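Q: quick one: sequence and predicted model below, then my questions.
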Amino acid sequence: MIIGKFQLPEVTMNVLPAGEASLAKNESTEMKVLNVGDPIIFEWKLQEQHGIFGIRLDRCSAETEDGKGVKIIENGCSLDDELISDAQSSQDFSRIYANSLAFKFPEDHLVFIRCEVRTCVKRMEHLEVIDGEEEDLCSMDQGCGVLPSRNRRQLNSSSRTDIIFVNGRFRVEKHRGFEHLRTPSKGIPDASFCMPDVIYYVGLGTVILCYLITISTTIVYKFGF
């Protein structure tokens, strides 16, 4: 049984290049310029180790500087598996990780990641939850893919007082190609993600090549060359 009042711990967020070496050095990519599709790691961590409490990721959104964006994580679970993975905790619950790929918005190359993290109580022998729920205990299992569990946590999160707001950001390389010629379609929000430029150029080249082949075939058929 744990009784008492505790001050919320300080939690920070880092955007790291993918790889164990970067985790060991803890080199943030905030000031580095990334390319669309570069593998990165989001890391949330307690600034000071705590014997009783750990942290658990609730939700995150990717936004532009003026606040437009989309939600990418809910209850620690990815809402887009191709964009970001489910959150994973370290053994002592002092750190949380999620793998991702660098992305950007059409007209904004600085991406802000805004998250809500909450505290959890580490499991101990003879620990009994009196005024709380089982989900207040730290667990390696986020319950991703189990809809009833995720809904229950979502209903309870609105009244919690242990939510910690933490932000991170990264910058993506600006490419000046045919992007300035594109116009957004009606009904599609501006806060959409950009595909890698190579895919766009390959697709455009394929369309032009098919057009030239069609013209050549028509001329040969008509004039008998």
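A: Great, that's in hand.
Q: C-alpha from now on. contacts and neighbour counts both.
A: Fine.
Q: what is the end-to-end distance of stretch 43-50?
A: End-to-end span of stretch 43-50 (Cα to Cα, to the nearest Å): 18 Å.
Q: what's in contact with that stretch?
A: Outside stretch 43-50, the residues that touch it by Cα atoms under 8 Å, 6 or more residues apart in numbering are 9-16, 54-55, 94-98.
Q: ok, the residues you listed vs Ala24, which is closest?
A: Leu16 (10.4 Å; Cα to Cα).
Q: and the helix or strand hosting that closest one, what does it pack onto?
A: Using DSSP states H and E, Leu16 maps to strand 11-17. Helices and strands touching strand 11-17, by 3 or more Cα pairs under 8 Å, 6 or more residues apart in numbering; DSSP states H and E, are strand 39-46, strand 163-172.
Q: out of these, nearest to Leu23?
A: Across these, closest to Leu23 is strand 39-46 (Cα to Cα), at 8.7 Å.
Q: what angle separates the closest one from strand 11-17?
A: Relative orientation of strand 39-46 versus strand 11-17 (axes from the mean of the first three to the mean of the last three Cα atoms, to 10 degrees): 160 degrees.
Q: may I see the buried residues of strand 39-46?
A: Using 16 or more other Cα atoms under 10 Å as the test for burial, strand 39-46 gives Pro39, Ile40, Ile41, Phe42, Glu43, Trp44, Lys45, Leu46.
Q: any chance of those residues in JSON lines, with distance to Ser158 too?
A: Output for these, formatted as JSON lines (distance: Cα to Cα, whole Å):
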{"residue": "Pro39", "distance to Ser158": "33"}
{"residue": "Ile40", "distance to Ser158": "30"}
{"residue": "Ile41", "distance to Ser158": "28"}
{"residue": "Phe42", "distance to Ser158": "24"}
{"residue": "Glu43", "distance to Ser158": "24"}
{"residue": "Trp44", "distance to Ser158": "21"}
{"residue": "Lys45", "distance to Ser158": "23"}
{"residue": "Leu46", "distance to Ser158": "22"}
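Q: hold the first one in mind and look at this next one:
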Amino acid sequence: MLIIAELYGVKVLDCTAETHDRRGMGIIRDGCSTDATLISDVRYADNHQRAFADATAFKFPDLNDVWFRCAVKLCIRKFEHLILTGKSLEDLCGNTTKCGSTPPRQRRRISTLPDDDSIIEVTGRVGVEDDSTLYNYAAQVSTSDKPTTICMSKDIMALGSAVSATV
């Protein structure tokens, strides 16, 4: 018997770094960084059920919160499963990235993602609660009402300075 978790993985399409009122910039497009000084290209776990990107800590001037908003898509993990799902080759989780030449950093674009049930919006907030003490990180999937929150000291955040998009 095939377990659903063995069938599907995730693919990161686009991510933006935004203010609370959705002003911001695109930081990942088609799984590739738009600015390598801010964030790395997306990497995946072997089973394609987790996606990661390393980032330099940053924030918008005069604001304490940065919202990370990513569109992720379900993908089929194995070629043999395409027949079971009726999907096409473009729905396979890719083992290689097409990242190479990094385009210049651009402002956030209006979402032009296709109307697809397999696309999920994931949102996370990184904020400075008290400039000298704590950074706060909260993440949620767009269908969830209760975000998960983690607090860490500024020193630990500076050492880690990595943001992981995990689904």
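A: The structure has been received and is ready for your questions. Note that the structure is a prediction, hence the values are computed from the model and not measured.
Q: look at Ile163 of the first structure and say how many residues are nearby.
A: By the criterion of other Cα atoms under 10 Å, Ile163 of the first structure has 18 neighbours.
Q: and Ala5 of the second structure, that one's in a helix?
A: Yes. Assessed by DSSP: H, G, I helix; E, B strand; the rest coil, Ala5 of the second structure belongs to a helix.
Q: which residue in the first structure lines up with it?
A: Aligning on TM-score structural alignment places Ala5 of the second structure opposite His50 in the first structure.
Q: can you check Arg22 of the second structure too?
A: Match for Arg22 of the second structure (TM-score structural alignment): Gly67.
Q: check whether that match sits in a helix, strand or coil.
A: Gly67 of the first structure, by the three-state scheme (three-state DSSP), is coil.
Q: Lys87 of the second structure too?
A: coil.
Q: ok, so what distance separates the match of Ala5 of the second structure from Val166 of the first structure?
A: 18 Å.
Q: the more surrounded of these two?
A: Val166 (16 against 13).
Q: any idea which helix or strand carries the residue nearest to the more buried one when sequence neighbours are not counted?
A: Of all residues not flanking Val166 of the first structure in the chain, Cys115 sits nearest, at 5.4 Å (Cα to Cα, 6 or more residues apart in numbering). Assigned by DSSP H and E, Cys115 of the first structure falls within strand 110-121.
Q: what is the mean deviation of that strand from its aligned residues in the second structure?
A: Using mean Cα distance after the TM-score superposition for the first structure, strand 110-121 of the first structure ends up 0.5 Å from its aligned counterpart in the second structure, as a mean over the superposed pairs.
Q: what's the matching range in the first structure for the lengthiest helix in the second structure?
A: The residue-count maximum for a helix in the second structure (DSSP state H) belongs to helix 154-160. Following TM-score structural alignment, helix 154-160 of the second structure has no partner segment in the first structure.
Q: same check on stretch 60-77 of the second structure?
A: Going by TM-score structural alignment: stretch 60-77 of the second structure matches residues 105-122.
Q: how far off centre is that stretch?
A: 7 Å (Cα atoms, centre = their mean, to the nearest Å).
Q: buried residues in that stretch?
A: Buried, per 16+ other Cα under 10 Å, within stretch 105-122 of the first structure: 105-106, 109-122.
Q: please apply the same query to stretch 114-134 of the second structure.
A: Ile119, Ile120, Glu121, Val122, Thr123, Gly124, Arg125, Val126, Gly127, Val128, Leu134.
Q: with stretch 72-79 of the first structure instead?
A: Of the residues in stretch 72-79 of the first structure, those buried (16+ other Cα under 10 Å) are Ile72, Ile73, Glu74, Asn75, Gly76, Cys77, Ser78, Leu79.
Q: swap in stretch 89-96 of the second structure?
A: So for stretch 89-96 of the second structure, counting by 16+ other Cα under 10 Å, buried means Asp91, Leu92, Cys93, Gly94.
Q: residue range for it in the first structure?
A: The aligned range for stretch 89-96 of the second structure is 134-141, by TM-score structural alignment.
Q: off-centre distance for the matching stretch?
A: Worked out by Cα atoms, centre = their mean, stretch 134-141 of the first structure lies 21 Å from the chain centre.
Q: what's next to it, contact-wise?
A: Stretch 134-141 of the first structure is contacted from outside by 54-56, 88-89, 91, 93, 119-123, 153, using Cα under 8 Å, 6+ apart.
Q: these: which two are farthest apart?
A: Gln91 and Arg153 (21.9 Å).
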